[in-house]
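Undergrad: here is a sequence together with a model predicted from it:
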Amino acid sequence: MKVFTQSVNFKADADLIKFAEKKVSGLEKFHDKIVDVEVFLKVQKTSDKENKITEIKINIPGNELIVKKVAKTFEEGVSTGVESLKRQLGKSKEKSKEKRKDSLVS
C-alpha cells in the first residue's frame, strides 16, 4: 500500500509525516485491497485554535473513502480520521461481501 502525504500552507516535519504514515498503515488490517492512501495536512489561516485540517483519502477497487477532520493538532486529526476510516472500511468490506454473495446466488 502506498501512502502519499502532502502539507499545504506549511512545511511538515519528518516526525509528523512518519506519524501519519504509521497510523494510516494500520488500516491495512481492516481492508486487504487498499490501493493507496493520500493524506492532506492543511493549516487554515484563522484565529481559531482548531485550525489544522486533516483529510485522508483511501482508494480501494471500485470505491473511494474520504474523511476530513479539523483539530488543534495534526496528530489529533490523523488519529480521529483513522478511527472514522476503520468504521468505514468495515462497512465497505461488508458491502463487498454481500455483493459477492448476491452475484454467486444469481
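TA: Cool, got the structure. Predicted, not measured: the structure shown is a model, and the values here were computed from it.

Undergrad: can we go C-alpha only for contacts and neighbour counts from here?
TA: Will do.

Undergrad: show me where the protein has helices.
TA: Here the chain has its helices, by DSSP state H, at 14-25, 74-105.

Undergrad: okay, now the one to match up with it:
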Amino acid sequence: MNIKIQSVKFDADKKLIDYIEAKVGKLSQVADDILGAEVILKLDKSNSNDNKIAEIRIDIPHGTDIFAKKQSKSFEESVDNVAVALRRQLKKFKEKQRG
C-alpha cells in the first residue's frame, strides 16, 4: 500500500511518520485491497490543547474513498482515533460488498 503523508505548516519527525505508517498499514488486515492512503496533519489555529488534526483518506477499488478526520491533544491520539473510525468504515463497506 502506498502511504502519502503531508504535514501542513510544520515538519513531522521520523518517529511520527513511522507511527502513522504502522497504524495505516494495519488497516490492510481489514481490507487487503486498499490501493493507497493519504494522510494530512494540521495544526488548528485555536489556542486550546486539542489543536492537532489528522485526516486520512483511504483509496479502495471501485472508485470509492473512505475518509475520517479527528482532532485531539497529540497527533498520535488523532491518528489512533482516525484509524478506529476507518477500520469501522472499512468493515461496513466489506459487509455491504458481500451482501
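TA: Nice, thanks for sending it over. Just so you know, these numbers come straight off a predicted model, no measurement behind them.

Undergrad: re the thing from before, want to throw the helices of structure 1 into a markdown table with distance to Ser7 of structure 1?
TA: Listed next are those as a markdown table, based on distance: least, C-alpha to C-alpha, whole Å:
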| stretch | distance to Ser7 of structure 1 |
| --- | --- |
| helix 14-25 | 9 |
| helix 74-105 | 11 |
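
Undergrad: now for these, which one comes closest to Asn59 of structure 1?
TA: Closest to Asn59 of structure 1 of those is helix 74-105 (C-alpha to C-alpha; 10.7 Å).

Undergrad: ok, which of the helices of structure 1 comes nearest His31 of structure 1?
TA: Closest among the helices of structure 1, once you apply C-alpha to C-alpha, is helix 74-105, at 6.2 Å.

Undergrad: now do the buried residues in that closest one.
TA: 74-75, 77-82, 85-86, 88-89, 92-93 (16 or more other C-alpha atoms under 10 Å).

Undergrad: my read: Leu90 of structure 2 touches Val30, true?
TA: Yes - with contacts counted by C-alpha atoms under 8 Å, Leu90 of structure 2 reaches Val30, the gap being 6.8 Å.
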